[in-house]
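K.L.:
Can you look at this prediction? I've put the sequence above it.
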Amino acid sequence: MYHTRVHFVSPPLPKPKPNPNPNPNPSPSAHSPHSRYPRPQLPKSSGGRVPVNNPNHGMDAGGTDSDGREFKNAEEMWREEVGVADPSKKSNWYTEGVGYWQGVEATVDGVLGGYGQVNEPDIKGSEEFLNSLLAERFLDAGGGGNLVVLDCGSGIGRVTKNLLIRYFNEIDLLEPVSHFLDAARINLAPENLMVTEEHKAVNFYCVPLQEFTPDAQRYDVVWVQWCIGHLSDEDFISFFKRAKSGLKPGGFFVLKENVARQGFVLDKQDKSVTRSDLYFRQLFNQCGLHICKMKDQKGFPNGLFAVKMYALAPELPKKVYKSKSKRQVNRPGIIK
């Protein structure tokens, strides 16, 4: 359930409402699966926080599921999927999600939903984003340059091996699908890495996101990729509020996720939701998080959901700090 993977082919979009002033020459891409709405402009005074009074594309907008059913808003969808004050129904949602991924092979192609070819452009885009963040705002938190990251939804260790272990001294992996985590232990064994012994995977937590609480002030970065869609809105907010306590001073989150053009798209098969950009921003507000930086993923095939990277922090940075970490520039072999 929570691991590095991606939903690619967009499910059917909601049927468009009749246009009272139809355009005789509509754009052919207006309803293509990979097109998306422009993200809203943030007012300069908002400090990275987005106003939540726009109902057109956020959680108040309509959405659809992979069977083509339409919902008038996210509240209606979540009420049906996880219930209201119904622990058993919510438990079933998460159990079915994990159950889906327990039937997937522990390979790059498996965790990427059969689209293993996006592995390299994904890592390239993430590395460019991470480098810009380290240069602009990464803090040396007084740990002698010992940088620590939590890889949420780590799966088989794909992102850790190909990216994070070259920039961080210690990596903890969080993944509830046990055979994925077993594969990660093998992939990240010292003999299978091309980095110095100062860079290593330390802890392997077989725990779902909605149940995980980090050690206080352990992490410089919490990396969350292609897994947050499995959490209900309530658990999304609860997770980030708990995870904030695990950040060192100046630490931040990186969220990399599929983005719907508006509203949301529910995948009935693996129990996950693809949210729109504004939907995410509304949730960030409720988490008490600021957007420090954003970037669109490039280089993916047509026909896939758009993917965005968000750098999020509890507070806006007041100044840039230099890190004492020695970054490894050698590139390990891609996991086959």
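P.N.:
Received the coordinates, thanks.

K.L.:
C-alpha from now on. contacts and neighbour counts both.
P.N.:
OK.

K.L.:
Tell me where this structure has helices.
P.N.:
Secondary structure of the chain (DSSP state H): helices at 74-82, 87-102, 108-111, 119-137, 158-162, 178-187, 233-244, 277-287.

K.L.:
deepest of the ones you listed, which one?
P.N.:
Per residue and on average, the most neighbours among these fall to helix 158-162, with a mean of 24 (mean count of other CA atoms under 10 Å).

K.L.:
Output the helices of the chain as a markdown table; include the columns distance to residue 146.
P.N.:
Output for these, formatted as a markdown table (distance: least, CA to CA, whole Å):
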| stretch | distance to residue 146 |
| --- | --- |
| helix 74-82 | 41 |
| helix 87-102 | 33 |
| helix 108-111 | 29 |
| helix 119-137 | 14 |
| helix 158-162 | 16 |
| helix 178-187 | 22 |
| helix 233-244 | 19 |
| helix 277-287 | 28 |
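
K.L.:
Which of these sits closest to residue 304?
P.N.:
The closest of the helices of the chain to residue 304 is helix 119-137. By CA to CA, the value is 13.1 Å.

K.L.:
got another, please set it beside the one above:
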Amino acid sequence: MLTPTVTLTGRPVFFPLKPQLSPPAPLPTRTNSKSYSSSMESAGADSDGREFKNPGEMWREHTGDSSLKTQWYHDGVAYWEGVEATVDGVLGGYGLVNDADVKGSESFLQTLFSDIFLDGGIGRHIVALDCGSGIGRVTKNLLIRYFNEVDLLEPVSHFLDAARESLVHENHMASETHKATNFFCIPLQEFTPNPGRYDVIWVQWCIGHLTDDDFVSFFKRAKIGLKPGGFFIVKENIAKSGFVLDKEDRSVTRSDAYFKELFTQCGLHLYKTKDQRGFPKDLFAVKMYALTTDIPKRTGKTRSKVQANRPAIIK
């Protein structure tokens, strides 16, 4: 098993794949708190061991006014600007998990495709948005094989340059029917998609950089970018409870309950979840969420129909 590198203070130096840091046991909730529901009143900690009673206390300290919030996002991008544009770089030194990550994501995507495209996707032009795309790792290894077009959204310019080089200039599998189309060098908190463009908006290992307010605001804006019946897919590290703040890269690892509360605030409905398997046990757990803008409608397809209805992909 790989042992992660840490500083003398115990702070993890890898993101997005980080060693587990367990926050302290939940403290009693405050009766006068109005900003967060009871499911989000769990205590948390930062990477130096500083404890917080709840997320509100942490966010007020780090992003409580406009200057602090601006600095928060500046520091997050600055961290990644110092990381090399390679698979090992964007995976925080854990490039060896790339195959397991792609395999887990593909399995999850296939189950969703069987529900989205009841006609097998025949004659459809399907489009995805890769949020926090980095060097295009997820697009190149997964999304471009399933979608006719993939747009990439990434605030770190040298990552996006590497993605463009890999997906447009070096990718011999690219064609007019399966290609990377647009490369947006814009942070999540400032992005608004074109209405009705995407069948799937993929959000992996990037939403932890957003404050709770900007998390909710992003998904509310991004809803307009989904086609009818489209999905958000969120894949993120999961804290055991509460939250863990990484002060170095300005990101927050949230618990499953914390995520679900934010999804509710976004007006999103949980359609399906799956745990990522095959990662080193000393890392945070990773979970995948499929989210819809409408209350999910379940279908009663047989297994054979599920397989028959899957759209064709590039092998």
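P.N.:
Everything's here; your move. All values reported here derive from a predicted model rather than from experimental measurement.

K.L.:
Work out the TM-score between the chains.
P.N.:
The TM-score (TM-score structural alignment, normalised by the length of structure 2) is 0.85; 287 aligned residues with a CA RMSD of 2.4 Å.

K.L.:
Determine which of the helices of structure 1 approaches residue 65 of structure 1 most closely.
P.N.:
Across the helices of structure 1, closest to residue 65 of structure 1 is helix 74-82 (CA to CA), at 9.0 Å.

K.L.:
what span of structure 2 lines up against the closest one?
P.N.:
Aligning helix 74-82 of structure 1 against structure 2 (TM-score structural alignment) gives residues 55-63.

K.L.:
Superpose on structure 1 and give me the mean offset of that stretch.
P.N.:
Aligned to structure 1 and superposed, stretch 55-63 of structure 2 gives a mean residue distance of 0.3 Å (mean CA distance after the TM-score superposition for structure 1).

K.L.:
circling back: now for the helices of structure 1, which one comes closest to residue 309 of structure 1?
P.N.:
helix 119-137 (7.8 Å).

K.L.:
and for the closest one, what are the contacting residues?
P.N.:
With CA atoms under 8 Å, 6 or more residues apart in numbering as the test, helix 119-137 of structure 1 has contacts from 108, 112, 159, 162-163, 250, 293, 295, 297-300, 309, 311, 317, 319-323.

K.L.:
Trace it over to structure 2 and give me the residue numbers.
P.N.:
Going by TM-score structural alignment, helix 119-137 of structure 1 sits over residues 98-116 in structure 2.

K.L.:
Centre of the chain to the matching stretch, how far?
P.N.:
Stretch 98-116 of structure 2 sits 14 Å away from the centroid of its parent chain (CA atoms, centre = their mean, to the nearest Å).

K.L.:
what's the lengthiest strand in structure 1 in contact with?
P.N.:
Identified as the longest strand of structure 1 according to DSSP state E is strand 247-259. For strand 247-259 of structure 1, contacts defined as CA under 8 Å, 6+ apart pick out 6-7, 137-139, 141, 216-228, 274-277, 305-314, 317.

K.L.:
Pull out the buried members of the residues you listed.
P.N.:
Buried subset of those (neighbour count, 16 or more other CA atoms under 10 Å): 6-7, 137-139, 141, 218-228, 274-277, 305-314, 317.

K.L.:
still on that earlier bit, nearest to residue 170 of structure 1, of the helices of structure 1?
P.N.:
helix 158-162 (10.3 Å).

K.L.:
Which residue numbers in structure 2 does that closest one align to?
P.N.:
Taking TM-score structural alignment as the measure, structure 2 aligns residues 137-141 with helix 158-162 of structure 1.

K.L.:
Would you pull up how far that stretch lies from the middle of the chain?
P.N.:
14 Å.

K.L.:
Not counting it itself, show me its contacts.
P.N.:
By CA under 8 Å, 6+ apart, stretch 137-141 of structure 2 touches 87, 102, 130, 133, 150, 163, 167, 180.

K.L.:
Go through those residues and name the one nearest residue 247 of structure 2.
P.N.:
residue 133 (22.0 Å).

K.L.:
Surely residue 215 of structure 2 touches residue 207?
P.N.:
Yes. Using CA atoms under 8 Å, residue 215 of structure 2 is in contact with residue 207, at 7.0 Å.

K.L.:
and residue 291 of structure 2, what pairs with it in structure 1?
P.N.:
So residue 291 of structure 2 corresponds to residue 312, using TM-score structural alignment.

K.L.:
How about residue 262 of structure 2?
P.N.:
In structure 1, residue 262 of structure 2 lands on residue 283 (TM-score structural alignment).

K.L.:
need the contact list for that match.
P.N.:
Contacts of residue 283 of structure 1 by CA under 8 Å, 6+ apart are 233, 236-237.

K.L.:
hmm, 10 Å instead?
P.N.:
Counting by CA atoms under 10 Å, 6 or more residues apart in numbering, residue 283 of structure 1 touches 50, 52, 58-59, 233-234, 236-237, 240, 289.

K.L.:
from these, which is closest to residue 90 of structure 1?
P.N.:
Relative to residue 90 of structure 1, and with distances defined as CA to CA, the nearest of the contacts of residue 283 of structure 1 is residue 234, at 10.9 Å.

K.L.:
Kindly state which residue of structure 2 is aligned to the closest one.
P.N.:
Using TM-score structural alignment, residue 234 of structure 1 lines up with residue 213 in structure 2.

K.L.:
all strands of the stretch 201-336 of structure 1, in order?
P.N.:
219-225, 247-259, 264-267, 272-275, 290-296, 306-313 (DSSP state E, counting those that start in this stretch).

K.L.:
what's the mean distance for the fourth one versus structure 2?
P.N.:
The reference is to strand 272-275 of structure 1. Mean deviation for strand 272-275 of structure 1: 0.2 Å (mean CA distance after the TM-score superposition for structure 1).

K.L.:
Who are the packing partners of that strand?
P.N.:
In terms of contacts (3 or more CA pairs under 10 Å, 6 or more residues apart in numbering; DSSP states H and E), strand 272-275 of structure 1 is packed against strand 63-65, helix 74-82, helix 87-102, strand 247-259, strand 264-267.

K.L.:
other SSEs contacting the shortest one?
P.N.:
Right, strand 63-65 of structure 1. strand 70-71, helix 74-82, strand 264-267, strand 272-275.
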